[in-house]
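**Student:** Only the shape, not the letters, is given here:
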């Protein structure tokens, strides 16, 4: 029987139809992830893969994106937290009639026949009193471009489109208008209702989710995350924040290949109403390599091994072919798909308005074709650390390292787009030079330590040439600082990596002068801008917020410079900018709001590194 659908709460609410980016928690199953708002709404979910077309995307368009609403059906205060030491998210509703909670999680499965199910479970529990709830499930397949039909059979609803079929098992009777389903129900103290969303088809049969099965899935998911986290070696002052960052990095891992995505979202704006909206659901060599470093510091060697396997099995590392068309852009791309694919065409989705009207919404990323020389240093540094803290690298990996280093020796002095992926043309970026030095220097260390074959004379000559070039061309006498690129006086926070990468002593007078200059020009109450876009045009319109990874780099640079008290204050201030769950987006704007894709791996790995080194300095 067809019933008239009640209006969505987002449509009824006056004013802003969007929750802030930071008003979300993340759940996932090591294949995909979902954002759950503090109002109980899942407003971002790509079923099966991080880079799959969205099922729910109301965070990008409140009307056309689709969502899974589940909340108390009376005015209520809400609080959100993670079940201790897990990625199981709890959203609590406090009302006059009682108190209830929604427990959101995605079971982590092995490579069994159930691998394709991709189950998302939402358990509703009435903790006290008698509380009314509402639920509304409004999938919108392929970013809201593919229509679907909905059929309800008892407590099961089937959402069927030309590209994907989902089933919803409900603990209560549902109504439908042929597109969405909804229900209103009451739970007394101690009662539970379960909603389980499954992908079906391709050998995955329709299956219900009774209360006992949901309870078992909950307990198994809790055990999985707690067992994983128990391997951490971190026992320092900021254990809760460090472990939340580690759990977040693990959530951003695509288990079938070992890939690590930069963020689970696309097009969350760096500035509301601006055009800096990018798709981060891919594997940046830089981000993933830094993640390996952070996880190795905590003792998680399996993730490092999986990423190394991803590189060797799925990423083409062949030498460049000289076709006479110009300089070679290298044996590595800056990013890959989670399955290792190299083609990531960027296009816009004009039918979606963007988060709070921030258009365009983009999928794919055309920066894939950029030359960013720094990735060689970050990758080889992670291989060096894996060899040091994980397991000795194989002969095949060493052959790969030699090929990469030989290419860097021949090509380090090319201009490139740099770490920030500017779209304003190539320059001789200092950070890129530093990381080319790192690539060669770490390879020399490995060769010396393991007695591995290497072209020592050639490598050492190139390493020393790069060092002298940086010290000569990258230093500005006028600014008394190392600068963004050769021959310019623009400051750039990426040079904070110079002492962290062991290029320069953290107490070298030139470095201390640079640190003071950065603190004066780019730091605002511990928050660090990556550069001034007014003095360093990047090819895009509008301003941006402070860059959170740079803020944690600043903490670590202060620490290594012997300014532990300043570093601790800056670190503690940065912690206050995390959201209620300890999660960070890419940037923080002038009002303290988080901006950009969320949560971002880059920020969390930098937090881990800063905390680790600051703990060590404080003793």
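**Tutor:** Thanks, I have the structure now. What you see is a predicted model; the values in this text were computed from it and never measured. Numbering: from 1, shown residues only.
**Student:** only C-alpha atoms for contact and neighbour calcs from this point on.
**Tutor:** Noted.
**Student:** Checking the spatially closest residue to residue 73 that is not a sequence neighbour next. Helix, strand or coil?
**Tutor:** Closest residue in space to residue 73, ignoring its immediate chain neighbours: residue 133 at 4.5 Å, by CA to CA, 6 or more residues apart in numbering. Put simply, residue 133 is strand when judged by DSSP: H, G, I helix; E, B strand; the rest coil.
**Student:** next up, a second structure to put side by side with the first:
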């Protein structure tokens, strides 16, 4: 494996709202899972090297230079290659048509003549299966001046892939084709996945598919207000959230990747291709704030299906269709990004108790109710059942929002979200005429508030603490005003911000917490967490520190890569992205920060 991997920020996203591909600025698809975000990979060079699967498509001139952009408000990626002999573009996308799980890479000649090479290494099931590949009859017999075309069929176990395009020749366990384009010439390559037991699919019309993809994405984005200083960033972030929302199930995955490290060479490498109730609830609120009420209905339907059953069995996360069994496993065959092992699939946090999750769900469902989404008997019955579970576990310590792998604690943020769950239950009865045990909820709500006031505030410093019994702070405390527990200018919040600035800033960006102190439970460290830094922007804006908010917002937006994507963390020393990408939490926090700077009071201003 190369000792210098492709930087995480060098990747662009392709999506059909069922799965996603990552394309490097060197023209290589290094990550692709089909037919779902959480399926076994077809290309996994991202977590190893080229031998673990990739599809490279770029000019044969090694000195060719590339610039990239998305085609308007879409996920059709346009890479413009310039070399000494000419200019050409690669237009690539994933068709949005139901039942078509494919990646299309179209080479378009612009001027002069440009030679291209396509090299394909298929490795199914996280590079654990080298498929059997055979050449089928050519699509067309080449005449003079015409490009020979062909079809490859690759099969291993349940997976089959066809590749239609320039005829490829085998070399060991890879396939390669070379050709050139002149101005106006178009050459298409199409990789399509199907279950191996099905017949080989017929080719589809690429012209129709690319136009349909452009129209679909542009139509979805049309209602987004892109006015204001950060309007384009907000629009792209909302598009990223849509790209991570499964078209059929409505499940919202936390990121498109697994095991991209929070620290190079470290072990904090997690699989984020699942639906965290917390992240999905926050995404839902971003959708609602920008007018996408149908997303609220679809996610509520997903929630009803996922958590159906005994409320005591509610998990913090689920599979894309609501699957509950997500065991964490390590893949020894993949060395990891930049040698950062282990590579994991599944996520052991599924078995944790995180007391804040039901509060996040209740806050989001209240936002949907206030936004005009009508309750049904079933949906409110679910919320009552969730509140019953809050009551049953009212005093239970938890692992917290950051999924600490140390001993459970009474995390202040978690306790505030318990308060928020009870508060939303009380208000649903008092303000919306719904039924429930409001007396119990009100009594417990006030008891939790009194507990936080007594045990969640440092007596000497006057700031909120990470958990009872410590004077450490945690960036999640920046969310307390957002759910209405206190005002942003509460003296305790101002003291908390001052303590965060003293202890959690690294080159002006915010760490989640100090890993060397408290309940982290893991070796090594991490880098500033982008979502937390956006939360600080929101806090600054709410307390009149407009210049500080604006400066930090500008810096954070500048961290986004050339096509507007953000990962989980940022290494300020190396100037590089860290963690899984693109990260839903980073993008929805960007949206919240921009809304705050535009004067929108936030998700719970009416609750202060």
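**Tutor:** Perfect, I can see it now. Worth saying up front: this structure is predicted, and the values here are computed from it rather than measured.
**Student:** mean deviation of stretch 587-595 of the second structure from the first structure?
**Tutor:** By mean CA distance after the TM-score superposition for the first structure, the fitted stretch 587-595 of the second structure averages 0.6 Å away from its aligned residues in the first structure.
**Student:** which residues in the second structure does stretch 445-464 of the first structure match up with?
**Tutor:** Counting by TM-score structural alignment, stretch 445-464 of the first structure pairs with residues 427-446 of the second structure.
**Student:** mind listing the strands for the stretch 201-350 of the second structure?
**Tutor:** 275-276, 317-318, 329-331, 343-345 (DSSP state E, counting those that start in this stretch).
**Student:** Residue 47 of the second structure is nearest to which of those strands?
**Tutor:** Of all the strands of the stretch 201-350 of the second structure, strand 343-345 sits nearest to residue 47 of the second structure, with 7.6 Å by CA to CA.
**Student:** Count residues in the vicinity of residue 454 of the second structure, would you?
**Tutor:** 12 (other CA atoms under 10 Å).
**Student:** Can you name the residues that contact the residue nearest to residue 73 of the first structure?
**Tutor:** Shown in contact with residue 133 of the first structure (CA atoms under 8 Å, 6 or more residues apart in numbering): 70, 71, 72, 73, 74, 184, 185, 186, 187.
**Student:** What residue in the second structure is paired with it?
**Tutor:** For residue 133 of the first structure, the residue aligned by TM-score structural alignment is residue 116.
**Student:** What distance do you get for the residue nearest the centre of the first structure to residue 359 of the first structure?
**Tutor:** Ranked by distance to the mean C-alpha position of the first structure (CA atoms, centre = their mean), the top residue is residue 263 at 2.5 Å. With distances taken as CA to CA, to the nearest Å, residue 263 of the first structure is found 19 Å from residue 359 of the first structure.
**Student:** can you check residue 552 of the first structure too?
**Tutor:** For residue 552 of the first structure, the distance to residue 359 of the first structure - CA to CA - is 29 Å.
**Student:** between the two, which one's more packed in?
**Tutor:** residue 552 (29 against 24).
**Student:** wait, doesn't that one sit right on residue 602?
**Tutor:** No: if you go by CA atoms under 8 Å, residue 552 of the first structure and residue 602 don't touch, sitting 10.2 Å apart.
**Student:** secondary structure element for residue 119 of the second structure?
**Tutor:** strand 101-121 (DSSP states H and E).
**Student:** So what does residue 293 of the second structure match up with in the first structure?
**Tutor:** Taking TM-score structural alignment, residue 293 of the second structure has residue 301 as its aligned residue in the first structure.
**Student:** count of residues packed around its match?
**Tutor:** 18.
**Student:** Just checking, which helix or strand succeeds the strand holding residue 119 of the second structure along the chain?
**Tutor:** In N-to-C order, the element after strand 101-121 of the second structure by DSSP H and E is helix 124-127.
**Student:** That next one against the first structure, how far on average?
**Tutor:** Compared with the first structure, helix 124-127 of the second structure is 0.8 Å away on average (mean CA distance after the TM-score superposition for the first structure).
**Student:** can you tell me which of the strands of the stretch 201-350 of the second structure comes nearest to residue 382 of the second structure?
**Tutor:** Closest among those, using CA to CA: strand 317-318, at 16.8 Å.
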